[in-house]
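Visitor: With the sequence up front, the predicted model follows.
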Amino acid sequence: MKKILLVIGGCLSLGLGILGIVVPLLPTTPLVLLSAWCFARSSDRLYNWLISHPRFGQVILNWQNHRGMQASHKKKALLLTIASFVISIALAPMKIKILLVFIGICVMTGVSLIRVIPDSNEV
């Protein structure tokens, strides 16, 4: 029963993480990392699929092995965060704009504080 709940949790987390690619306040990376954690404890097949995924695999392994991210991934994360918040702020009412600016600054500060590891082509 525990394994079934972990698989369901991993699938839900992965689905929300994928949705978070286009929804500004839904964090992709933590949800994908949660999926990896759930799958590692419940399904070798799903875990191996996720860590061998061309988009998510390297990010997951970097976090698991080094507790950091590659400079190229960090740069993309910051640029996409800025782009999504700029669009959201432009479309939001004034009261929400102030909140979005604050949240955007917090998110970008958090990403900026993550340790940088060498890109795989630099190793």
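Guide: Perfect, I can see it now.
Visitor: going forward, measure contacts between C-alpha atoms and count neighbours the same way
Guide: Noted.
Visitor: Show me which positions of the helix or strand hosting Ser112 end up buried.
Guide: Here Ser112, judged by DSSP states H and E, is contained in helix 94-113. For helix 94-113, a neighbour-count test (16 or more other CA atoms under 10 Å) marks Lys97, Leu100, Gly104, Val107, Val111 as buried.
Visitor: Of these, which is the nearest to His66?
Guide: Val111 (15.3 Å; CA to CA).
Visitor: quick one: that closest one from Lys75, how far?
Guide: 9 Å (CA to CA, to the nearest Å).
Visitor: need the strands for this structure, in chain order.
Guide: Counting by DSSP state E, the segments of the chain that form strands are 68-70, 115-117.
Visitor: Skipping adjacent residues, who's closest to Gly17 in space?
Guide: Thr28 (4.1 Å; CA to CA, 6 or more residues apart in numbering).
Visitor: One more: Ala71?
Guide: For Ala71, the closest residue by CA to CA, 6+ apart turns out to be Val116, at 5.7 Å.
Visitor: which residues touch the residue nearest in space to the middle of the chain?
Guide: The centroid of the chain falls nearest to Thr29 when counting by CA atoms, centre = their mean (1.1 Å). By CA atoms under 8 Å, 6 or more residues apart in numbering, the contact list for Thr29 reads Gly17.
Visitor: Use this one as the comparison:
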Amino acid sequence: MTRHLYLALGFLSLALGIIGAFLPLLPTTIFIIIAAYFFGRSSERLEARILNHPKLGPPVVAWRREGAISTRAKIAACTGMAAGYAIFHVTGNPAPLWRGLAAAGLIASAIFVVTRPKPSAAQAAEPER
């Protein structure tokens, strides 16, 4: 039963990650990392497909090995957060309290992302198997 739950959560996370590749305000990488986590507990084959994927695999492997995020991903994440906040601010016309709470949450998230290390050169050269 637990294996099936992990498998379902893996597919749900993967679907959200794929959607995030096309919607600029929905993150992709974090959902792929979460999908790999759940697949690692339910299907070694599906986990290996993510880890060995030429585009999706390197960020997941970097996160697992070093807690690292590439500079390109940091820029994309912070740009997405800023764009999301701008859209929220302009289209939602939120009350000052909600604007402040959203800004504080996004600033905290951006600080977390920016302070993660960059992947080492050795890690980037060898994929996880």
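Guide: Nice, I can see it. No experiment lies behind these values; they were computed from the predicted model shown.
Visitor: if we can go back for a sec, by contact count, what packs against the helix holding Ser112 of the first structure?
Guide: When contacts are defined as 3 or more CA pairs under 8 Å, 6 or more residues apart in numbering; DSSP states H and E, helix 94-113 of the first structure packs onto helix 71-91.
Visitor: The helix it packs on aligns to what range in the second structure?
Guide: Matched against the second structure by TM-score structural alignment, helix 71-91 of the first structure falls on residues 71-91.
Visitor: hmm, back to that, settle this for me: the residue nearest to Gly17 of the first structure is touching Ile18, isn't it.
Guide: Yes. Using CA atoms under 8 Å, Thr28 of the first structure is in contact with Ile18, at 6.3 Å.
Visitor: which ones are touching Gly105 of the second structure?
Guide: By CA under 8 Å, 6+ apart, Gly105 of the second structure has no neighbours at all.
Visitor: To which residue of the first structure is it aligned?
Guide: Per TM-score structural alignment, Gly105 of the second structure is aligned with Ile103.
Visitor: Now the residue of the first structure sitting at the aligned position of Arg116 of the second structure. Nearest residue, chain neighbours left out?
Guide: Structural alignment (TM-score structural alignment) places Arg116 of the second structure against Ile114 in the first structure. Sequence neighbours aside, Gly68 is the residue nearest to Ile114 of the first structure in space, at 5.9 Å (criterion: CA to CA, 6+ apart).
Visitor: ok, now Val107 of the first structure?
Guide: Thr81 is the one closest to Val107 of the first structure (CA to CA, 6+ apart), at 8.0 Å.
Visitor: do you know how far the one you found is from Pro24 of the first structure?
Guide: Counting by CA to CA, the gap from Thr81 of the first structure to Pro24 of the first structure is 7 Å.
Visitor: neighbouring contacts of the match of helix 71-91 of the first structure?
Guide: Counting by CA under 8 Å, 6+ apart, Pro24, Leu25, Pro27, Pro94, Arg99, Ala102, Ala103, Leu106, Ala110, Val113, Val114, Lys118 sit against stretch 71-91 of the second structure.
Visitor: in terms of contact, does Ser42 of the second structure touch Tyr6 like I think?
Guide: Yes. If you go by CA under 8 Å, Ser42 of the second structure and Tyr6 touch, sitting 5.8 Å apart.
Visitor: one step back: what's the angle between the helix holding Ser112 of the first structure and helix 71-91?
Guide: 170 degrees (axes from the mean of the first three to the mean of the last three CA atoms, to 10 degrees).
Visitor: quick one: the match of helix 71-91 of the first structure to the first structure mean distance?
Guide: By mean CA distance after the TM-score superposition for the first structure, the fitted stretch 71-91 of the second structure averages 1.9 Å away from its aligned residues in the first structure.
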